[in-house]
Structure formats: C-alpha cells, structure tokens
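> Sequence unavailable; structure follows:
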C-alpha cells in the first residue's frame, strides 16, 4: 500500500512543502485502506484503482470483481437439486430496478449478462463525499448455473457523475466488458 502511495506522490513537484503533502499522503493511504476493506467485505477477488494521472486529469474510478455463488434449489424431498436457472436470476436482476436505474440484458461470449447503471448519491455519513456513476455487469458462468461473475465499476467523472469524463469512462468500461472472454485452463 505504501509503495502505491509513494508512486502517486513521486509526481509531485519537489518545491511543494512537506507539511502540505503529509496530510494528503495520509488521507490517500486511509482511503486506499478503506477501499480494500470494503472490497474484502464484498468478497471481491480483484480491486482495480487507477493511480496514475492521465495528462492533468486524475481518473477517479474503481472496478471491483467478485463471484456470486447462489445456493442450489432443493429437490422435491429435500435432496440437493439443480442450481437456479440463469434466466430466472436475470429476470430478478432486471425487475429489481430502483429509482433512476438503467437495466438491460444480453450475452457476452455465450454467457447471459445483466447490466445495471445508476448514479449513487453522496453519503457523507458513510465517508462517500461525491456522487458516483455505477455500472454493474452480472455474467453467468457457462455450465455452472449457481455461479456469476460480477464486475462493478464506479466513477466520479471530473466531479459530476454525468459529465463528459464520466460518460467516456463508462463507455470504456462497457467496451472492456463486451470484449470479455472465458478462458478455461
């Protein structure tokens, strides 16, 4: 964690006073730790945080990858049965929309996919200072109806989750997900 923070601050001009940088450095480290803790709570298997500037723009975004395991349905006499049909799960995900949420479904590399997009409001009481644009992809694992791959993307754009930078970041994430391919070893 410290090496990530050090790399982020390596780009700061040397004439910036250390007493100005130390609080910022500590805050970045605190936020990184908090992001890792939240990803761990969500049972994430991967957490991606851009730590480099793109020109003069800091890309405020994250991707959390996790796996959702659904319990198998029981048979008629309590015996283990088949996993839930991915189409049934997709219908639940599609109908579970709340408020201003855009929901769609499709297929990626032969797997059923549900895509959800929304703007999550700021929640200062929970340490979330800015509204964020969130896009979630729920991808069924082929041949295993009880497993789903979940990729959750979040961006604050350039400060407004509906600004041009947020639109471009969401477009990039959609392109990334639509080129996703399964690989079995």
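Perfect, thanks for sending it. Note that the coordinates shown come from a computational prediction; the quantities given were computed from them, not determined experimentally.
> C-alpha from now on. contacts and neighbour counts both.
Will do.
> roughly how far apart are the residue positioned nearest the centre of the chain and residue 45?
Nearest to the geometric centre of the chain sits residue 152, at 2.4 Å (CA atoms, centre = their mean). For residue 152, the distance to residue 45 (CA to CA, to the nearest Å) stands at 12 Å.
> Counting by contacts, list what the helix or strand where the residue nearest to the centre of the chain lies packs against.
Assigned by DSSP states H and E, residue 152 belongs to strand 147-157. Contact analysis of strand 147-157 by 3 or more CA pairs under 8 Å, 6 or more residues apart in numbering; DSSP states H and E lists strand 60-69, strand 132-140, helix 164-178 as its packing neighbours.
> To residue 90, which of the ones you listed lies closest?
Counting by CA to CA, residue 90 lies closest to strand 132-140 out of these; the figure is 8.5 Å.
> so how far is residue 8 from residue 152?
Distance, residue 152 to residue 8, by CA to CA: 24 Å.
> for residue 89, same thing?
Plainly put, residue 89 is 41 Å away from residue 8 if you go by CA to CA.
> neighbour-wise, which of those two wins?
residue 89 (19 against 15; other CA atoms under 10 Å).
> contacts for the strand or helix carrying the more buried one?
Secondary structure assigned from DSSP H and E places residue 89 in helix 86-95. By CA atoms under 8 Å, 6 or more residues apart in numbering, the surrounding residues in contact with helix 86-95 are 103, 104, 105, 112, 113, 114, 140, 145, 146.
> okay, now the one to match up with it:
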C-alpha cells in the first residue's frame, strides 16, 4: 500500500496508472514511440504462419504498418501522451478500438471566472448536454472530480478519420492543479453498428477500466 499523506503534504501528481488486459499495448507518444511501434509490428509479423502465401505477406505487412503509424500520427497531432491499442485478438475477435490519453488546461470562462475552482469548469462542460447529441455526467475518480462524455463522431477522411466511431471521454481534474485536466478517450467502431451489442459491451468495459484509474505521485 502506498503511504497516506495529509492533503497539504501530498507529493505532486506525476502520472497515472490503469489496469488493462494483456491484449492491449501502450504506445508512449512523447518519447519511446518508435521502439513501441517496432515491438508491436515485430510481434505481429512473427505470428504470420510459415505457410502463408508469399504474395500476400508483403501487402499485409505494409497495410498493418500503415494503419498503426497513421493511428500514432493522429494521436500525436492531438498532442496526446499515450495511445493504447488492442494488438492481439480477444476471443478470436479483433477489436476496432483505441484509448488516447492526453491532458489540457481548462479554465472557466466569464466575468465571474475563478481559476481555482474545477467545479465551475465541470458545470460549464455539463451545460453542453445535448448540444451535439452527446451524453454528459459527472462523478469522482480516485478522489478527483470527473466529467464523462459519450457521443458519436462521424467519419472525416480529410482529418484522417476513416469511419464513424462511438466515443467515451473521461475528463478528470488533476489534484492540486486546478487548471490541469487529464483526458482518457475511448473510441470504437463496434461491429459496424455503433449501437450494437459489441459497442455496448466495449463501452461498459471501458467504464470498468476507468474504475481502476489511480494517480501516480512523487
């Protein structure tokens, strides 16, 4: 068990941790990115059967690497911290899903804005309920104020978004740093239907993952 500190004496937040199944791999996006990408590709290529048709292997490898690097590049354009991908099939089903972790500075706007009150930022976020068809709710994660948003994002090839996706975002106030917010965004294309049983199950799974979220301090 980590030591307990009085609030005023707590070490600052330096990171986070969540529990994910072994099928998922983390790709850090600030440093160590290329090494993680190569490990994932090497593992995938090594799983190709020896008797696979040689004329199929080259195009398969090329497309797999293209898709992986495109996902990494898109997350990096958003200045994200980490990208998580299900690189191994689960129960023989290959999941079209991802988790992108980032952080942003969010402030309350308006003449009565107070930079030290995350609650007011959360209220502003929640007031957007229904503006884009999304669902917003609030709660607490590891002692921190959190806002949950669930919505559908349409495909936009111009922005590199090939398919529509169902997304769930947890926007969490970083303790002792009122303007800094941690964001964990899950996205899935389901089985082609964003409200099918697979999508519903994956959204519930991500909510369970976020229940394991803990801050890393010091």
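Alright, I've got the coordinates. Here the structure is a predicted model, which is why all the values come from computation and not from measurement.
> Can you calculate the TM-score here?
TM-score for the superposed chains, counting by TM-score structural alignment, normalised by the length of structure 1: 0.85, backed by 178 aligned residues with a CA RMSD of 2.2 Å.
> picking up where we left off before, specify, as a residue range, where the strand holding residue 152 of structure 1 falls in structure 2.
Here strand 147-157 of structure 1 aligns to structure 2 at residues 180-190, judged by TM-score structural alignment.
> Can you show me the strands along structure 2?
Assigned strands in structure 2, in chain order: 13-17, 24-28, 82-86, 97-105, 135-141, 144-153, 165-173, 180-188, 214-217 (criterion: DSSP state E).
> Now do the same for residue 55 of structure 1: its match in structure 2.
Residue 55 of structure 1 maps onto residue 91 in structure 2, with residues paired by TM-score structural alignment.
> For its match, give its distance to residue 148 of structure 2.
Distance check for residue 91 of structure 2 against residue 148 of structure 2: by CA to CA, it reads 29 Å.
> More neighbours: which of those two?
For the pair residue 91 of structure 2 and residue 148, the greater number of neighbours falls to residue 148 (22 against 6), based on other CA under 10 Å.
> Residue in structure 1 paired with that one?
Residue 148 of structure 2 maps onto residue 115 of structure 1 when the alignment is built from TM-score structural alignment.
> and that match, how far is that from residue 150 of structure 1?
With distances defined as CA to CA, the gap from residue 115 of structure 1 to residue 150 of structure 1 amounts to 10 Å.
> tally of neighbours for residue 33 of structure 2?
Burial of residue 33 of structure 2 is recorded as 15 neighbouring residues (other CA under 10 Å).
> Count the residues that sit near the nearest residue to it once chain neighbours are set aside.
Taking CA to CA, 6 or more residues apart in numbering, and ignoring the residues beside it in sequence, residue 33 of structure 2 has residue 27 as its nearest neighbour in space, at 6.0 Å. Applying the criterion other CA under 10 Å, we find 22 residues in the vicinity of residue 27 of structure 2.
> Is residue 27 of structure 2 in contact with residue 82, as I believe?
Yes. Here residue 27 of structure 2 reaches residue 82: they are 5.7 Å apart, a contact under CA atoms under 8 Å.
> for residue 116 of structure 1, what are its contacts?
101, 102, 103, 104, 134, 135, 136, 137.
> The last one -> structure 2?
Okay, so that is residue 137 of structure 1. Matched across to structure 2, residue 137 of structure 1 falls on residue 170, judged by TM-score structural alignment.
> again, but for the second one
Under the alignment by TM-score structural alignment, residue 102 of structure 1 pairs with residue 135 in structure 2.
> Isn't that match up against residue 166?
No. Here residue 135 of structure 2 lies out of contact with residue 166, judged by CA under 8 Å, at a distance of 11.7 Å.
> what residues are shared contacts of those two?
Among the neighbours of residue 135 of structure 2, those also in contact with residue 166 (CA under 8 Å, 6+ apart) are 150, 151.
> out of these two, which sits in the busier spot?
Taking neighbours as other CA under 10 Å, residue 135 of structure 2 and residue 166 compare with residue 166 leading, 23 against 16.
> How about the contacts made by the spatially closest residue to the more buried one that is not a sequence neighbour?
Excluding the flanking residues, the one nearest residue 166 of structure 2 by CA to CA, 6+ apart is residue 152, at 4.5 Å. With contact taken as CA under 8 Å, 6+ apart, residue 152 of structure 2 is in contact with 133, 134, 164, 165, 166, 167, 194.
> Against residue 150 of structure 2, how distant is the fifth one?
Read it as residue 166 of structure 2. Taking CA to CA as the criterion, residue 166 of structure 2 is separated from residue 150 of structure 2 by 8 Å.
> can you name the farthest residue from the center of structure 2?
residue 51 (36.6 Å).
> What does it correspond to in structure 1?
Under the alignment by TM-score structural alignment, residue 51 of structure 2 pairs with residue 15 in structure 1.
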